[in-house]
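Novice: got a sequence here, can you build the structure:
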Amino acid sequence: MGFAGLTLLLDWGSGGLTVGRADLWAVLGVLLFTVLRPPRVSAGDGWLAVRGLVRERRVCTDALVAVRQDGSIATRLVLRDAYGGSVAFDPRILVANPLLWHRLDAGARRSRERGTLRHGESTLRLLGERIDGETARDVLRASGLE
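Specialist: I've put the predicted structure just below:
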């Protein structure tokens, strides 16, 4: 919304602001907000959901089949379950929210025990190490020991 306000202010300052142009700036601001808005990730016992712009996708973490990390600069974690469900999201969401990671990890462990998780155990292990390291650094920083 800051984009729309700034462009309206600049256009008004240049003397070229009209009702049509104000509408255009407002529409562009809303469009930019909806495109850049990150997906909402939530989890419960045995499931993980990613809510995007249009719909919500859900996977059963107890029946994961594959976990992979795509991309080198803007990475995405892609989870697929045995029922055809698939979600993709930024793994930094898990780093920022260790409780989401705990739900995913618990479900992935059950998938391993049941034998459904065939691909991505190393991806989960590396992600877990990264999250544990970040959490430990945060605890040390908060306690003043770093």
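Novice: please make it C-alpha for all contacts and neighbour counts, starting now.
Specialist: Fine.
Novice: quickly note the distance from I131 to G115.
Specialist: Separation of I131 from G115 (C-alpha to C-alpha, to the nearest Å): 25 Å.
Novice: please provide the structure for the following sequence as well, for comparison with the first:
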Amino acid sequence: MGLRDDERAGTDPVPREPGRTARTHPWARELRTSVCCSAALLALLFLIDWGTGSLTWWRGVLWFTLAVLLFVVLCPPRVRAGRGWIASRSLLRSRLVRTDLLVSVRAVDGVCRRLVLRDSLGGRVELDPEVLVDHPDVWYRLDEDARHCVAAGRLRCGTDELRDISEQVDRETALAVFRVSGLES
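Specialist: Have a look, this model is predicted:
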């Protein structure tokens, strides 16, 4: 098995750590928040129906279904990145894209801004750009592989979006350093 062009000796500008996987750390806290919001909605709906005397079994099922739907919408995806890949796992599906084979990166605006990554094998992952800004180690893995794809000529669409996120990550990192050192005004 031969080496890819970007793995040949002497061409990798930053030595990679092959076993290290970057992941979103406060995922459990965000999951707990979504559970609490859903439970609070369910309790409030049951309390209102019980207080007015209109609570029936079918209305209880309706309120429970509504709370479950809210949980599904609020449940955060778990994002992990490693050498040559990034994965997003939600309650309903798991998606993986090979970042060492990226062909496009698009920013999709809508209710919330999303970053859509596609690889040459047909893999597709949608990410909230804030996940990358809040977790620089995940961003580092993606950026490192994206730079190799640009240098190899595979990634032709999306370099502007990646540059914008890079600037955001740099700005947030600098602000964090200023906050920790007490230099923030």
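Novice: more crowded one of I131 and G115 of structure 1?
Specialist: Set I131 of structure 1 next to G115 and count neighbours by other C-alpha atoms under 10 Å: I131 wins out with 20 against 12.
Novice: structure 2: which residue goes with the more buried one?
Specialist: Here I131 of structure 1 is matched to V169 in structure 2, going by TM-score structural alignment.
Novice: could you look up the SS state of R68 of structure 1?
Specialist: strand (DSSP: H, G, I helix; E, B strand; the rest coil).
Novice: all helices for structure 2, in order.
Specialist: 27-52, 57-74, 129-134, 136-152, 159-181 (DSSP state H).
Novice: what span of structure 1 is the fourth one aligned with?
Specialist: Following TM-score structural alignment, the aligned partner range for helix 136-152 of structure 2 in structure 1 is 98-114.
Novice: that older thread, spatially, what comes nearest to the match of I131 of structure 1 if we skip its sequence neighbours?
Specialist: Closest residue to V169 of structure 2 apart from its sequence neighbours, by C-alpha to C-alpha, 6 or more residues apart in numbering: V133 at 4.9 Å.
Novice: is it true that the one you found touches R171?
Specialist: No - between V133 of structure 2 and R171 there is no contact under C-alpha atoms under 8 Å: 9.3 Å.
Novice: so between these two, which is more surrounded?
Specialist: V133 (20 against 13).
Novice: for the more buried one, give me its contacts.
Specialist: V133 of structure 2 makes contacts with W139, I165, Q168, V169, E172, as judged by C-alpha atoms under 8 Å, 6 or more residues apart in numbering.
Novice: contacting residues around the residue lying farthest from the centre of structure 2?
Specialist: Here the centre of structure 2 is the reference, and by C-alpha atoms, centre = their mean the most remote residue is G53, at 43.6 Å. Not one residue lies near G53 of structure 2 by C-alpha under 8 Å, 6+ apart.
Novice: and A49 of structure 1, what pairs with it in structure 2?
Specialist: Per TM-score structural alignment, A49 of structure 1 is aligned with A87.
Novice: ok, for that match, nearest residue in space, not its chain neighbours?
Specialist: That would be L96: by C-alpha to C-alpha, 6+ apart, it lies 4.3 Å from A87 of structure 2.
Novice: correct me, but the one you found touches G123?
Specialist: Yes - judged on C-alpha under 8 Å, L96 of structure 2 makes contact with G123 at a distance of 6.2 Å.
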